[in-house]
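Predicted model and sequence follow; I will ask about them next.
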Amino acid sequence: MYETMQKKLIPALCFSLLVMTGVSSTQAAVSQAEANKLGNSLTPFGAIRAGNSSGTIPRWTGGDTTAPEGYQGTGDHHINPYPDDKPRYVVTAENLEKYRDVVPDGAAAMIQKYPETFRLRVLPTRRPHTAPDHIVENTRKNATRSSLVDGGNGVQNAFGGYPFPILHGSSEEKAMQAMWNHLLRWRGRWAEREYTEVVVVGGKYRGVTMRQEVFFNWNREGGSPETLDNIVNYYLSTVIAPKEYAGGGILVHETLDQVKEPRKAWGFSAGEVRRAPSLGYDAPIRSSGNLRTVDDTDVFNGALDRFNWEYKGLKEKLIPYNNFEITSDKYTYDDVLDNQHLNPDLTRWELHRVHVIEATLREDARHLYHKRVFYIDEDSWNVALVDQYDDEGNLWRVTMAMLKNFYDLPGVWTDLEAYHDLKLGIYHVTGLINETEGTRIFKDEFPGKRYFSPFTLRRRLSNY
C-alpha cells in the first residue's frame, strides 16, 4: 500500500497555501466606545487581557519579542525559550474523562483511537503573541470601519490588521468574522522558508522538500483598502527534492472574494507553465495522500459560501501551543514522526481560551466534509485545531497546527501542521524543518508584482 501511494503522491505538487482575503456590507462595525476596549480590558487584538479565575490562564502582559539564549538571527526560531517548563499533567486514555471538558473532541478521538501511544503533555500556559505597532493601529481602525460583504465572503474597509478584533452581530456574523480574522491574521509582509512534507503509512514515509515564498499584500507598507488591487497575497512554491521532481511548482494570486473572483493559479513543471484549473474547496492535494483538501491548507483557507456558520462561544480548551521542540534541529524526522501521529513527547499543549466555530454544509452545496469545528486561539486568531465530520456524522479527520512564537516576526504562527485520518489510521505532515537549514525568514521588502508572474516561473525553470 505504501509504495503504491508514494508513486501517486510524490509527483504531485505541494500546495501549502497561506491565505488572506477581503471586498462590497452586511453589518455595521463596532462603536468607538467598544473599540476603546482594545489595549485596555482587551488586548490590542481583541483577546481578554485578564487571566481566568483559577489562574491556569495568565494575564496577557504585552507579548514576548525577547529571543532566547542561543538565538543568532532571523530564521533561528526553533530554540525553546521555556526549557525549564515541566508538564502540569498528561492527558491519557486512562484519565481522559477527568479532563474531558477541556479536551477538544478531535484530540479526545485521537486518544481513544491510539490509547497506547497518543497523549497530551500539558505545560504552563504562556501568552507571547504580539504584533508591530502598525498592525495594532490598523486593527484599532478596522474595529470601527470593517464589515462583511457578499454574504460574508469578503471584507470591506479594512487593511493591514485583524479586521474584526471585537466580534459582534448575529451568531453567523460572529463566526464569519472569526474566520476572517484567521484568514487575515498577522504573518508578516514577506516570508520565505524551506520545508518538507510527508505522508506516514505504517511508520514509513518519503519526503518532498519545497521552497516557499509569500508576500502578504494585505500588510504592504503604505497600503490601504483602496490599493489592494483585489490581491491579498502572492504565493510561490518550488519543489527542491527529490531530484526527479525538482523545479516544479505553483504560483497563486490570492483574491479577496473567491466567490466573485476565484484565486488565480499557475503550475509549472518540465519547462511548461500552465494556468491551473479551479483550485479551491475540497479539491484533494494528491501529495498529501488526499488527506488534505485545498481549503484544509493553512488549516483553513478560501471562501466561506458552502457552509452555514455558527459561533459556539469562547471556551477554555487544550490546544497545541509554543511548540518549539517538535521543530527543533536537535531531532530528525524519524524522531518526530511516530507510526500514527507526531511524537507526543515532543509536542506541547496548553490551556487557552478559544473561539469555537461550527460550520455545517449547506443543503444546496457539495463538499467532502459535512461538518467542521474550528478552535481559534483568542490571542493570535490562528485556527489551532479542526474536527472534520463525514456525511454520516462521524468524526473523520483531525487537523492540528503546532503554534509557536516567532521572535522577530513578532507573533504566533504555525511552523508545522498534521492531518490525521481516523478511518485509515494514517496521517500527513507539512512544515517539517528539522533536517533543513532553517525555519521561516521574515523580510520587509517587496520584490515587485513581476516577481510573482507566470514569466517568473519560466525564468526559475532555467535553474533546474
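Cool, got the structure.

contacts and neighbour counts: CA atoms only from here.
Will do.

Name the surrounding residues that touch the host helix or strand of His355.
Per DSSP states H and E: His355 is located in strand 349-361. With contacts defined as CA atoms under 8 Å, 6 or more residues apart in numbering, strand 349-361 is touched by 56-57, 102, 120-126, 175, 178, 306-322, 367, 369-378.

Contacts for the helix or strand following that strand, please.
Downstream of strand 349-361, the first helix or strand assigned by DSSP H and E is strand 371-377. Around strand 371-377, the neighbours that count as contacts under CA under 8 Å, 6+ apart are 178, 182, 352-361, 382-391, 393.

ok, and here's another one to check against it:
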Amino acid sequence: MKTTKVLRVGVLSLSLLASGVMAAVSPQEAEQLGTTLTPLGGQKAGNADGSIPAWNGGLKPGAGAYNNGFLSDPFAAEKPLFVITAANAAQYKDKLSAGQMAMFQRYADTYKIPVYPTHRTAASPQHIYDLAKKSAVTTGLSADGNALLNFSETRYYPFPIPKSGIEVLWNHTTRYRGQNFQRTSAQITPQANGSYSVVQMEDEMAAPQYMQGVGKGQADNVIYYYKQRVTGPARLAGNVLLVHETIDQVNEPRMAWQYNAGQRRVRRAPQVAYDGPGTAADGMRTSDNGDLFNGAPDRYDWKLIGKKEMYIPYNNYKLQSPKLKYDDIIKPGHINQDLTRYELHRVWEVEATLKQGARNIYAKRHMYFDEDTWALVEVDHYDGRGQLWRVGEGFQMNDYENGIASYAMQSIYDLTAGRYIVLNLLNESPKGIQYGIQASMNDFTPAALRNDGIR
C-alpha cells in the first residue's frame, strides 16, 4: 500500500510538471515587494486624495489590549465619517458592490453602511514576508490552474504579484492563518423575523509545517488539516467533521470524513465539497461558502477584472467584542449594522463563471479581495438565471498580536428568502481563538474521530 501511494504521488508530480505553465515573476519584478509594493503585494502608496493612506507596516503587537484571545479596538474612539443608507446609496454606487446595492433595496428602512477613516492595519511576521517573496519567483501554476507547482517549501501567497483571477484566488486560499489554532464559535441562521437558535462548534486547524510526526514529502499536497465538532444543540451534538485540505483537489480530491454520533459510525464524506450542504446551515450556505470561498477552483473560469476602490468591512474589532451578546448582533433580515465598520480600501475584483457542463448552484460569483491581506471580503452570488441571489461579507479585522488577517464573523444574505447565516461568531465563547497549539498527525485521522464525538 505504501509503494502504491508513493507511485501515485510520483505520477501526480510528473503530470503536473508536464502540464505546468510557470507563472512566477522575474527576480527584478519581485523586488517591488517591500519597496513600491507591500511585502504581500499591495500597493504601498495611498490614493490621490489621501482617503486611502500609504501602508506603513500595519499594527504591531501591543496596539491594543489582548485578553483571553480577544482583541481590543484600537479605533474605539472614532466616529463614522458618514453613513450610507438607501436614501443616498446611489451617490456612492461606484464604490459599492451590486450585492451591497441590493441590500439597500431589500432592506431600505434598516440597512446601512457606516464608513470610518481608513487604516491599513495589515501586518504579518517577517518570515511570512520572506516566504511570499520566494514564492513570487519559484511557484508556478499548472496549465489548467488547478494546481500549484514548486510550492511545498514556501506554502504561502504563491502569486503576490498576480496576473490572473485564479492567481488572486490562490493567494486567498493559501494566506497565513497562524500556527495551528483552536476555536469555540457559533453559527446562527435566523428566521425572517429574527428569531434564532445557536449551533455551537469547536474546531481546530493545523498546517503540516507546524505539526509533529509529518515526514518530509508526506503532506506536500496538503494545505491544512481541519476538524469540526458540533457541541450544541443536543440533537446535533457529537457530530464531527474531519478534512484534509489538498492543494490540487482535482488529481487528489479533498479527503473528508464524518462521525455521526447517533449511528456511532465514521464515513467518508465526499459531499463536503463544492455546493454540498454546509454543516448545520439549514440550507443557507454551501460547503464552498466557508471562508467565503474554499476548495477546488476547477468548475469556474476566473476572470481578473482589475483593481478598484471600495467600501468594505474592515477593522471590525467592535463586532468581535465579548461585551456583545448574540442578541445585540442578530436582527431581522441582516445583522446590526450599527456594530459594523467599513473603510475605503483597494480590492482585486475577480469574476468566476461556471464552466460549460460543470455543476454548482451558483452560476457566477463576483468577488472582491482586500489588496493588503488577500482575504475575500465581498462576494455576490448569482443563480442559473443570472439573478443576484446571495450576498457574502467577511467582516475583516487584523489580529495585531499574531500577525493574521482574520474575520470577526462572516455573513451570507439570501435576498430571495429574506434570511441569512452568520459563521464563526465568538462573542459569547469562553475565550477567543487560541493560536500555537500542539498538533500531530494522530489528531487528524479517521480513527480519532470516534473519540472526538461527545453526545
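On my side now, so go ahead. Bear in mind that the values here come from a model prediction, so they are computed numbers and not experimental data.

And the TM-score between them?
The TM-score (TM-score structural alignment, normalised by the length of structure 2) is 0.91; 434 aligned residues with a CA RMSD of 2.0 Å.

circling back: what inclination does the strand holding His355 of structure 1 have with respect to strand 371-377?
In terms of direction (axes from the mean of the first three to the mean of the last three CA atoms, to 10 degrees), strand 349-361 of structure 1 departs from strand 371-377 by 140 degrees.

And Gly411 of structure 1? What does it align with in structure 2?
Using TM-score structural alignment as the criterion, the counterpart of Gly411 of structure 1 in structure 2 is Ile404.

no, scratch that, I was asking about His355 of structure 1
Match for His355 of structure 1 (TM-score structural alignment): Trp348.

still on that earlier bit, the match of Gly411 of structure 1 - how many residues pack around it?
Here the number of neighbours of Ile404 of structure 2 (other CA atoms under 10 Å) works out to 20.

give the contact list for it.
Ala122, Ala123, Ser124, Tyr176, Arg177, Gly178, Asn398 are the contacts of Ile404 of structure 2 under CA under 8 Å, 6+ apart.

gap between the match of His355 of structure 1 and Tyr413 of structure 2?
22 Å (CA to CA, to the nearest Å).

and what of Phe181 of structure 2?
With the distance defined as CA to CA, Phe181 of structure 2 ends up 28 Å from Tyr413 of structure 2.

Which one's more surrounded, those two?
Under the neighbour definition other CA under 10 Å, Phe181 of structure 2 and Tyr413 were set side by side, and Tyr413 has more, 26 against 19.

which one in structure 1 is aligned with the more buried one?
By TM-score structural alignment, Tyr413 of structure 2 lines up with His420.

which residues of structure 1 does stretch 122-135 of structure 2 align to?
Using TM-score structural alignment, stretch 122-135 of structure 2 pairs with 129-142 in structure 1.

From the chain's centroid, how far away is that stretch?
Put simply, stretch 129-142 of structure 1 sits 19 Å off its chain's centre (CA atoms, centre = their mean, to the nearest Å).

repeat for stretch 103-123 of structure 2
Worked out by CA atoms, centre = their mean, stretch 103-123 of structure 2 lies 19 Å from the chain centre.

Pull the residues that contact it.
51-60, 78-86, 89, 311, 315, 333-334, 337-338, 340-345, 372-373, 398, 400, 403-405, 415.
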